[in-house]
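Novice: I would like the atomic coordinates for the input below:
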Amino acid sequence: MKPSEIVNYDLRDYQINLIQDIYQQWKEGNTRVLAQLPTGAGKTICFAAIAREFACRSEKVIILAHREELVLQAADKLRKITEQDVGIIKAKYRPNYSLSVQVASVQSLVRRASVIEKVGLVIIDEAHHSTAKTYRQILERYPDAYQLGVTATPIRLDGVGFRDLFDELVCGLTIKELIKQKYLSRFRLYADPNPMSTKGVRMAQGDYSVKGLEKANNILHLSGQLIESYLEYAQGKRCLVFAININHSQMIAARYKEVGIPAFHLDGKTPDQERREAIEKFRKGEFLVLTNCQLFDEGLDIPGLEAVQIAKPTKSLTKWLQMVGRVLRPSEGKQCAVILDHTKNWAIHGLPNRERIWTLDGVEEKEKVQSSRKKNGEVVEEEILIAESETVLAEIDESIDEGQKIELNNSDETEKYWSKIYENLLYEQRANEYNKGWVYYRLKELNPPLFIWQAYGRLRGYHTKWATYRFQEQSSQSSPSSQPQLEFSPSELAKIFDIILSEFSPFTRVLMRSHTKLLTFNDDTAIIGARNSTILSLIRNKKAEIESVFKSVFNNEIKVHFTVEDSVLDE
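Specialist: Predicted coordinates for the structure are as follows:
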């Protein structure tokens, strides 16, 4: 199967490459392919070009979408690229099932069991939603069809990937590369010095509870902060606001109107016609601020959008990237997009152009970087360097200037190992706004070497002798060999872990083989790395079982620690 005359569709080079990669996977027998491309880079154009190829061979194509805006936008672009009429399967729209290309609302198609047969290709728009039962019911109807999922963020809310749903993942250019080539807009992100609180807010379905967020924050005071930051950084620009609930969104719109800034609120209950009219007025600039609740995290295609305001804390990287991605589409006269973050999302997830490696198992960061807020509110990121320096460790400071690096003076693997642990503890402390004493108690649990205590002493401004005293106290309370010894190579650690895994129950064995690895092992200590916080919670609950297996295999008490990536957390 080969794409014919793709270049005639005015596709960009990276879009052509992505399409060719998709066809190559199908050719190799991987019929379920997931394609990743950042928001604003043209995912719809790519799958429309592929749909045209199937339609030209008289093969039926179904595009699945979960909201009306996505259904209509996909249908519009498909008509332009396929140069033929496109059917819409959705309540209140008259269907024409004879057409080769159909864009279907998932909720509508799942209730219409046999309206379309012999489908050649099923495309899943915003495929990170495809775990829902309704999607699976539809896909099971077409077992012989090729499947193509498209998304900017190929992970679930908890960070786990889609290996259970797709055979292969193909990725296009990154946000950083697309900005460099001017296919996405440059941006500046400004962080509120007094961000929304998440203290005491419980989790619900993998993210912060909406009721908890509303209770933890003074919405009236917050709406005033939003207006102040808009006037300072984005005055006169078209701005999309993300709110935590309908009441919050309505209040923000009302406060904007009170100060003479034209604003409008939309949510999922707004009548369709009113919603379409409001979006069109916003496109034309008839009002400057559009507030919403869970409506435009995805699907809003307004290249002229100049700013977004984030008043919605989230633990989800997917939600964060989808929200900020709304403003990155380039347009004439738009020199730099503005992102106004009134949450701690920037500290938790990083800037949108941070280099990330997407896999079917989840996402990894390409390089270790540090986010920091400058005195003017702008957020910048610097790579954490391991380099020769007279300074052992530098404090992570919110006032750090752009270009200043965190430098480590490390000459062997053990020092590098401990330096990474310390840097990640500082990052977690800042991201969660913990007291600096939290770092002290984490270090007490880990028994680090002297130079780490010296770095912490400088962080707190203690006397130079404090670190020596603390280290001597630690040494007297622990065994002589309290430092992890990096004496096994990664391949040797993998073999040791295989021996351990063979002793576990089937469920635990499958879970740990797929989502964990043994990072460090010596006579009395083992450190196991988890892929993300969800997996970490699961294996923490099995700590007793894991330590029992280690004792059984090695006939020795082994203390097991758990980590996420390279940062050691609580046991």
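Novice: use CA for all of it now, contacts and neighbours both
Specialist: Will do.
Novice: burial count for Q84?
Specialist: Number of residues near Q84 (other C-alpha atoms under 10 Å) recorded here: 14.
Novice: so it, which of the three states?
Specialist: coil (DSSP: H, G, I helix; E, B strand; the rest coil).
Novice: Same check on R111?
Specialist: Assignment for R111 (three-state DSSP): coil.
Novice: count of residues packed around it?
Specialist: Neighbour tally, R111, other C-alpha under 10 Å: 12.
Novice: dump the residue contacts of V170.
Specialist: L18, D21, I22, V33, L34, A35, Q36 (C-alpha atoms under 8 Å, 6 or more residues apart in numbering).
Novice: Just say helix, strand or coil for I527.
Specialist: Here I527 is recorded as strand under three-state DSSP.
Novice: So which residues of the stretch 1-150 of the chain form strands?
Specialist: 32-36, 60-65, 87-89, 101-105, 119-125, 146-151 (DSSP state E, counting those that start in this stretch).
Novice: Rebuild those strands as a markdown table, extending it with distance to F507 and mean neighbour count.
Specialist: A markdown table is the format used below for the strands of the stretch 1-150 of the chain (distance: least, C-alpha to C-alpha, whole Å; neighbours: other C-alpha atoms under 10 Å):
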| stretch | distance to F507 | mean neighbour count |
| --- | --- | --- |
| strand 32-36 | 26 | 24 |
| strand 60-65 | 33 | 25 |
| strand 87-89 | 41 | 23 |
| strand 101-105 | 36 | 26 |
| strand 119-125 | 31 | 23 |
| strand 146-151 | 29 | 23 |
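Novice: Here is the second sequence; please produce its structure so I can put it next to the first one:
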Amino acid sequence: MTYQLHPYQTNLVNKTRQSLATGHKAVLIVSPAGSGKSVVIAEIARMATEKGGHVMFMVHRRELVEQIMQTFIADDINLQHCTIMTVGKIIHRMERLPKPTLIITDESHHALAKTYQKIYEHYPDVARVGFTATPWRMSGKGFTSVYDDMIVGPEVQWLIENHYLADYTYYAPTLIDSDKLKRSSTGDYTQASMNDAIKEPKIFGDVLAHYKRLTEGRQAIVYAHSVEASMQVAEMFKAAGISAAHADAKTPQRERDSIMRDFKAGKIRILCNVDLISEGFNVPDVGVIIMLRPTASLVLYIQQAMRGMRYEPGKHAIIIDHVGNVMRFGPPRMPRADQWTLYDRKKKKRSGTPGPAIKTCPKCFAIVPAATTVCKLCGYVWETAETEDLEVDKTVKLGKLEESRFMVADYQKTHWAQKEPREAKNYTELRKIANARGYKPGWAYFQAKNLGLLKTK
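Specialist: From the prediction side, this is the model:
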């Protein structure tokens, strides 16, 4: 029994066939994480094999190979007409493998790597179709050396509104010192700087507290910045009586497979990992993502943040971002189609990644658009004078988003950020609250005057 595609998936398939029929040799399909691209891959493979062709499917991880094989079997595809392997295996077997009539590459943002290039060069006359949620390289390098056409699927917000992706609430209780993060030659943050920014032991206790407060009882995937940190988080959850496990790329294969089976069966509630469960990892029942891995990579951010958004009726995902990634890239539902291109991008020179035009609600600490006058989360109303005194970053627009779609709950870790103005004993304490929340000194003066805390002669 073959899959019944959703209309937007059928549209992607038809546009791809049309593109190849009109002379393009290599087409890149862009569709958001969790939008069911494996089903689209299977449909294209089924059509090719039914016409007598041979499909070569390649990807960089063994888990993804096993996953697509199950999808092909479920779609009644004859595997005798398919080569399904990792790029590492294909590169050593090209002389012995059947020549394909179509090459399908998953996670095609990796396609500029030398291994992929050698395979493409070995089959110069074979049509190619690639899939990715994020056609983006940190180097700014484009994909014109691999693909000559690009087809972009629907935006994340449309998929949410039409019940193809789960909606979510995004919390950003940032627990690290982002000023300590430094980039490496590859563009992402160095391991040393991440260690430096996330070195406080208290952080892990806060992770547990936020999980209990916001999502207790639900399964969660934790993305840590190092193996040591991932293990520490797993042990912390277990010490609190919550079943947890750690896995990374060096975990023995048999042990890793056992952990994945137990997690999918619900025997493990918290799965901690280091950049392992990002691309193509399919756990439909998991709706909680805990981010402890700061990144300067849009690709990695999207893959990890959206990993809990696969649709199920009644599902509402929770994303808890402890490392400020949302302030670098914006929320998952942010429109991005106009950013995707096959061509090189000009790298912008800037110190850090500027954030959105925002301010913090003094009552619930939700981060809201700068123009907000009433907090949609708690109902707090800004007074005119108070609004004028807020420290607001107006350097970047995240796209035309309704305020209700943009909200990010930001529960500050600092002692003073959590205090109400009426709890302050004097003007000095009001200044500490203002500093913790990022307000200008004028806010503290305004509050002190209203509370009668200003000294008078």
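Novice: Just give the TM-score of the two.
Specialist: Here the TM-score for the pair of chains, by TM-score structural alignment, normalised by the length of structure 2, is 0.77; 383 aligned residues with a C-alpha RMSD of 3.1 Å.
Novice: got the strands of the stretch 1-150 of structure 1 as JSON lines, with distance to S229 of structure 1 columns?
Specialist: Below are these laid out as JSON lines (distance: least, C-alpha to C-alpha, whole Å):
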{"stretch": "strand 32-36", "distance to S229 of structure 1": "33"}
{"stretch": "strand 60-65", "distance to S229 of structure 1": "35"}
{"stretch": "strand 87-89", "distance to S229 of structure 1": "41"}
{"stretch": "strand 101-105", "distance to S229 of structure 1": "38"}
{"stretch": "strand 119-125", "distance to S229 of structure 1": "34"}
{"stretch": "strand 146-151", "distance to S229 of structure 1": "31"}
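Novice: To P262 of structure 1, which of those strands lies closest?
Specialist: Proximity to P262 of structure 1, assessed across the strands of the stretch 1-150 of structure 1 by C-alpha to C-alpha, is greatest for strand 60-65 (31.4 Å).
Novice: Superposed on structure 2, what's the mean shift for the closest one?
Specialist: Its aligned residues in structure 2 lie a mean 0.7 Å from strand 60-65 of structure 1 after superposition (mean C-alpha distance after the TM-score superposition for structure 1).
Novice: got the angle between that strand and strand 101-105?
Specialist: Strand 60-65 of structure 1 runs at 30 degrees relative to strand 101-105, counting by axes from the mean of the first three to the mean of the last three C-alpha atoms, to 10 degrees.
Novice: Read off where strand 60-65 of structure 1 ends up in structure 2.
Specialist: Aligning strand 60-65 of structure 1 against structure 2 (TM-score structural alignment) gives residues 54-59.
Novice: For I68 of structure 2, which non-adjacent residue is spatially closest?
Specialist: S38 (6.7 Å; C-alpha to C-alpha, 6 or more residues apart in numbering).
Novice: Per the alignment, that neighbour pairs with which residue of structure 1?
Specialist: By TM-score structural alignment, S38 of structure 2 lines up with T44.
Novice: which non-adjacent residue is nearest D149 of structure 2?
Specialist: V27 (4.8 Å).
Novice: and the equivalent of I175 of structure 1 over in structure 2, what is it in contact with?
Specialist: In structure 2, the residue equivalent to I175 of structure 1 is V156, according to TM-score structural alignment. Applying C-alpha under 8 Å, 6+ apart to V156 of structure 2 gives the contacts P32, L165, P332, R333, M334, P335.
Novice: redo that, cut-off 7 Å
Specialist: P32, R333 (C-alpha atoms under 7 Å, 6 or more residues apart in numbering).
Novice: same deal with Y168 of structure 2?
Specialist: H316, A317, I318.
Novice: Of the contacts of V170 of structure 1, which ones are shared with structure 2?
Specialist: Retained in structure 2: L18, D21, I22, V33, L34, A35, Q36, out of those (criterion both residues aligned by TM-score structural alignment, their matches' C-alpha atoms under 8 Å).
Novice: how about those in a markdown table, adding distance to E413 of structure 1?
Specialist: Output for the kept ones among the contacts of V170 of structure 1, formatted as a markdown table (distance: C-alpha to C-alpha, whole Å):
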| residue | distance to E413 of structure 1 |
| --- | --- |
| L18 | 39 |
| D21 | 39 |
| I22 | 41 |
| V33 | 39 |
| L34 | 38 |
| A35 | 38 |
| Q36 | 35 |
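Novice: Mind picking the one among these that's closest to F550 of structure 1?
Specialist: L34 (38.3 Å).
Novice: surely that closest one meets G149?
Specialist: Yes. Between L34 of structure 1 and G149 there is a contact at 4.5 Å, judged by C-alpha atoms under 7 Å.
Novice: separation between I81 of structure 1 and K465 of structure 1?
Specialist: 72 Å (C-alpha to C-alpha, to the nearest Å).
Novice: now swap in L501 of structure 1 and tell me
Specialist: In terms of C-alpha to C-alpha, L501 of structure 1 sits 45 Å off from K465 of structure 1.
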